[in-house]
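A.B. asks: After the sequence you'll find the predicted model.
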Amino acid sequence: MIIGIPKETKKNEVRVALIPKHAAQLTKLGHKVFVEKGAGEGCKFSDADYEKAGAQIKDSVYDSEMIVRVKEPPLNTIRKNQTVMGYLHIEKGQNPPLLNKLLTQNATSYAYEEIRDNKEERLVNLGVEAGIVGMYEGLRLYGNILEKNNIKNKLKLLRPIQEYYSVEKIFATLSKSNIENGVNVYIFGKGRVSKGVQEILKYSSIKANVLYRNKTAFIERYLPKADIIVNAIDWYPNEPHIIKRGMLKLMKKTAVIVDISCDRNGGVETCIPTTWEEPTYSVDGITHFCVDNLPSAIPRDASMHLSQMIIPHVIKVAGNDGYSNGIMTKEGIFEYAKRKSSVSEIEKQPLVIEEIA
């Protein structure tokens, strides 16, 4: 099969789906791998690195039988009967134009976010990286807000995360920064995103409060104390909002909401996905940070991890027409079985607040 690895088209998205090491695995299996010129440069993988792996460098790869990319494909790049793999974000009805295009083109598409094990755990997940980036930028943003209000703080000394390039440099910087522990951070969620958030706080010597329960009265008790709220909970249509717009009036005007899950009008009712060019907006005086491609800020680390996770599935898709894990569309049919959830199931979750040093 001819497998194309395109250069990402979203602004400031410089990750690459497959690194040279994994492109080599495909060529050794007899597949042809076409890599768009410069696809890996943003994460320091050169065209020469891919050529050494047996790939061919092309000006365009979109006519390949199979496309393996990071983010959603531009609509005009999807070919008839093509196979497409990427973070598609169509399972909750988020992108009707993309879904319709995949269906009308009879494309076979796979969404990384829906590749799961037999316990329904996601097998392709950059949640830790998203948590690291989101929490770091949340701290930096909060520091800037304090500075504008003439409140001295050490957070304002943090540089934009893209300047560090790697997770190790971010952690090293935070360890040396001696940030005073006076920031109240509340995290919704305890999964991989939350783990990344807590890593940043650990190196910053800031205690985190992790909230596991979606219950309005419980949440409202803590909002007035919060300096930074971090949403790290998956949200699906018909589930209740975790933070409703009416709750914002309970928060300090210097507070920040960092919505890493980033579902429009989702867990955070006032969430509107943003970009790195314009990462923030304000609703009722509360600053929101809702960038929807956070791992792109640490492109090399994120690309290496993503490539490692997806390569077993890329190999199976390329070699087996019947592979179904993560399948979204095939032969004009929307194959995805929508996840079912109910308010009653959510209400059964334990009411817990945990302080983590």
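C.D. replies: Done, it's in. Numbering: from 1, shown residues only.
A.B. asks: C-alpha from now on. contacts and neighbour counts both.
C.D. replies: Fine.
A.B. asks: can you map out the helices along the stretch 201-350 of the chain?
C.D. replies: Assigned by DSSP state H, counting those that start in this stretch, the stretch 201-350 of the chain shows helices spanning 216-222, 299-319, 343-347.
A.B. asks: and residue 29, how many residues sit next to it?
C.D. replies: When neighbours are counted by other C-alpha atoms under 10 Å, residue 29 registers 12.
A.B. asks: swap in residue 45?
C.D. replies: As a burial measure, residue 45 scores 16 neighbours (other C-alpha under 10 Å).
A.B. asks: In three-state terms, how would it be classified?
C.D. replies: Taking DSSP: H, G, I helix; E, B strand; the rest coil as the rule, one finds residue 45 in the coil state.
A.B. asks: contacting residues around it?
C.D. replies: Each residue near residue 45 by C-alpha atoms under 8 Å, 6 or more residues apart in numbering is listed here: 19, 20.
A.B. asks: ok, second structure coming up, stack it against the first:
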Amino acid sequence: MRIGCPKEIKNHEYRVGLTPGAVREYVAHGHDVLVETGAGTGIGADDNAYRIAGAKIAKTAEEVFARSDMIVKVKEPQPSEWVQLREGQILYTYLHLAPDPDQTKGLIESGVTAVAYETVTDDRGGLPLLAPMSEVAGRLAIQAGAAALQKANGGRGVLLGGVPGVLPGKVSIIGGGVVGLNAAKMAVGLGADVTVIDRSISRLRQLDDLFGGRIHTRYSTVEAVEEECFSADLVIGAVLIPGAAAPKLVTREMLSGMKKGAVLVDVAIDQGGCFETSRPTTHSDPTYEVDGIIHYCVANMPGAVPVTSAHALNNATLPFGLQLADRGLQALADDPNLRNGLNVHKGRITNRAVADSLGYEMIEPKAAIAA
């Protein structure tokens, strides 16, 4: 199979779908790899590094899309990319279709087989291809929030760790999953006063044990979310419903009760955001203000640290990618965890959460592949 890796074109996206190390693995499995020139610049990998790994270099993205059987990317295809996809081709990347009807329509019309990193599962029901970027995003959320809190950036002027004689900043994290856990680690490390809100008592017990009393935990109710938002200097939105649009847990009305200059960081923005006032932003213009509250809603947060995040992502995506390259659609038929990643196939939606969010009829993945 010929594997294609185009350069990412989303605003300030420096990650790459295939590192040179990953290319070597595909080549070792007998596949041809075609990489767009400059694709690895953001991680310090020039074209020669890819040639040494066994890849051929394409001059344009158009050549990569036209000549490849499988496209490996990082972010969802942009309009200029999805029109180049075709039936019989496999797309393997993050998609986040639920809040994106235009992209969904584009993929349906292309006929491509689209496998989304964020809905591939493991034997325990986890999301192994989402986890590494959730780890990065959770840690970055605290860094970004701490910077946004600085007065010169529009924030309250609070130092999260405080100093002797001055209370530390208060961080409220909505969601105790991978993002929430990693955000809490960073916030605790800075010396902040940290509360994690989740609707799973068992998860709150795990977090309480893990942090040994260094964080507060609260069961998620409307009242709890409201109280935590009103008292916080920094609120991290870290909720996830796999494949589906994120629930709006913080309303615009709640903003009026928050401290002026407080910061909201919405890590769920790829799935539509969990704050009612969230809208996607970019690394070049990351924040905006609503009712005196600073919002940070960058949709590709890990792109800010591409060396770390690209290698972490490739570590996770490579085993499943090799399955797809080695066995094509048969890999989807045989592996239920990989099959859970199938979102679109030959013009049909194959993921329940996406279908329900956007009003499409859904066909079961196994039936779609068999057909």
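C.D. replies: Perfect, thanks for sending it. Remember, predicted model here, so these are calculated numbers, not experimental data.
A.B. asks: Redo the helices of the stretch 201-350 of the first structure as JSON lines? Include distance to residue 17 of the first structure and mean neighbour count.
C.D. replies: What follows is the helices of the stretch 201-350 of the first structure, written out as JSON lines (distance: least, C-alpha to C-alpha, whole Å; neighbours: other C-alpha atoms under 10 Å):
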{"stretch": "helix 216-222", "distance to residue 17 of the first structure": "38", "mean neighbour count": "14"}
{"stretch": "helix 299-319", "distance to residue 17 of the first structure": "6", "mean neighbour count": "19"}
{"stretch": "helix 343-347", "distance to residue 17 of the first structure": "34", "mean neighbour count": "11"}
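A.B. asks: so which of those gets nearest residue 233 of the first structure?
C.D. replies: helix 343-347 (11.8 Å; C-alpha to C-alpha).
A.B. asks: OK, contacts around residue 307 of the first structure?
C.D. replies: Under the criterion of C-alpha under 8 Å, 6+ apart, the neighbours of residue 307 of the first structure are 17, 18, 19, 22.
A.B. asks: Pick out whichever of the residues you listed sits closest to residue 254 of the first structure.
C.D. replies: Among the contacts of residue 307 of the first structure, and counting by C-alpha to C-alpha, the member closest to residue 254 of the first structure is residue 17, at 37.9 Å.
A.B. asks: Which helix or strand contains the most centrally placed residue in the second structure?
C.D. replies: Residue closest to the average C-alpha location in the second structure (C-alpha atoms, centre = their mean): residue 133, at 5.8 Å. With elements delineated by DSSP states H and E, residue 133 of the second structure resides in helix 131-148, which encompasses its position.
A.B. asks: Off-centre distance for that helix?
C.D. replies: Relative to its chain's centre, helix 131-148 of the second structure lies at 11 Å (C-alpha atoms, centre = their mean, to the nearest Å).
A.B. asks: Superposed on the first structure, what's the mean shift for whichever helix or strand comes after it?
C.D. replies: Counting by DSSP H and E, the element after helix 131-148 of the second structure in chain order, helix or strand, is strand 170-174. When the first structure is overlaid, strand 170-174 of the second structure sits 0.7 Å from its aligned residues on average, using mean C-alpha distance after the TM-score superposition for the first structure.
A.B. asks: And strand 170-174 of the second structure, what does it pack against?
C.D. replies: Helices and strands touching strand 170-174 of the second structure, by 3 or more C-alpha pairs under 8 Å, 6 or more residues apart in numbering; DSSP states H and E, are helix 178-190, strand 193-198, helix 222-231, strand 234-237.
A.B. asks: and of the ones you listed, who's closest to residue 342 of the second structure?
C.D. replies: Residue 342 of the second structure lies closest to helix 178-190 among these, at 22.5 Å (C-alpha to C-alpha).
A.B. asks: ok, back up a step: can you say which of the helices and strands packed on strand 170-174 of the second structure is packed in most?
C.D. replies: Each of these was scored by mean neighbour count; the highest is strand 234-237, a mean of 29, by mean count of other C-alpha atoms under 10 Å.
A.B. asks: What residues in the first structure pair up with that one?
C.D. replies: The alignment of strand 234-237 of the second structure onto the first structure (TM-score structural alignment) covers residues 228-231.
A.B. asks: mean deviation of the matching stretch from the second structure?
C.D. replies: Compared with the second structure after fitting, stretch 228-231 of the first structure has a mean deviation of 0.7 Å; criterion: mean C-alpha distance after the TM-score superposition for the first structure.
A.B. asks: Could you report the distance from the spatially closest residue to residue 341 of the first structure that is not a sequence neighbour to residue 343 of the first structure?
C.D. replies: For residue 341 of the first structure, ignoring the flanking residues on the chain, the nearest one in space by C-alpha to C-alpha, 6 or more residues apart in numbering is residue 239 at 7.2 Å. For residue 239 of the first structure, the distance to residue 343 of the first structure under the criterion C-alpha to C-alpha, to the nearest Å works out to 6 Å.
A.B. asks: Check residue 328 of the first structure too.
C.D. replies: Taking C-alpha to C-alpha as the criterion, residue 328 of the first structure is separated from residue 343 of the first structure by 26 Å.
A.B. asks: so which of the contacts of residue 307 of the first structure hold up in the second structure?
C.D. replies: Of the contacts of residue 307 of the first structure, the subset whose aligned partners also make contact in the second structure (criterion: both residues aligned by TM-score structural alignment, their matches' C-alpha atoms under 8 Å) comprises 17, 18, 19, 22.
A.B. asks: got a list of what the counterpart of residue 109 of the first structure in the second structure touches?
C.D. replies: With TM-score structural alignment defining the correspondence, residue 109 of the first structure maps onto residue 114 in the second structure. Contact criterion C-alpha under 8 Å, 6+ apart gives 90, 91, 92, 93, 107, 342, 343, 344, 345 as the residues in contact with residue 114 of the second structure.
A.B. asks: What is the aligned counterpart of the second one in the first structure?
C.D. replies: Residue correspondence to the first structure (TM-score structural alignment): residue 91 of the second structure is matched to residue 84.
A.B. asks: can I assume that match is in contact with residue 68?
C.D. replies: Yes. Using C-alpha atoms under 8 Å, residue 84 of the first structure and residue 68 qualify as a contacting pair, with a distance of 6.2 Å.
A.B. asks: so which of the helices and strands packed on strand 170-174 of the second structure comes closest to residue 210 of the second structure?
C.D. replies: helix 178-190 (9.7 Å).
A.B. asks: got the contact list for the closest one?
C.D. replies: With contacts defined as C-alpha under 8 Å, 6+ apart, helix 178-190 of the second structure is touched by 131, 134-142, 160-161, 171, 173-174, 193-194, 196, 207, 214-215, 236, 238, 267.
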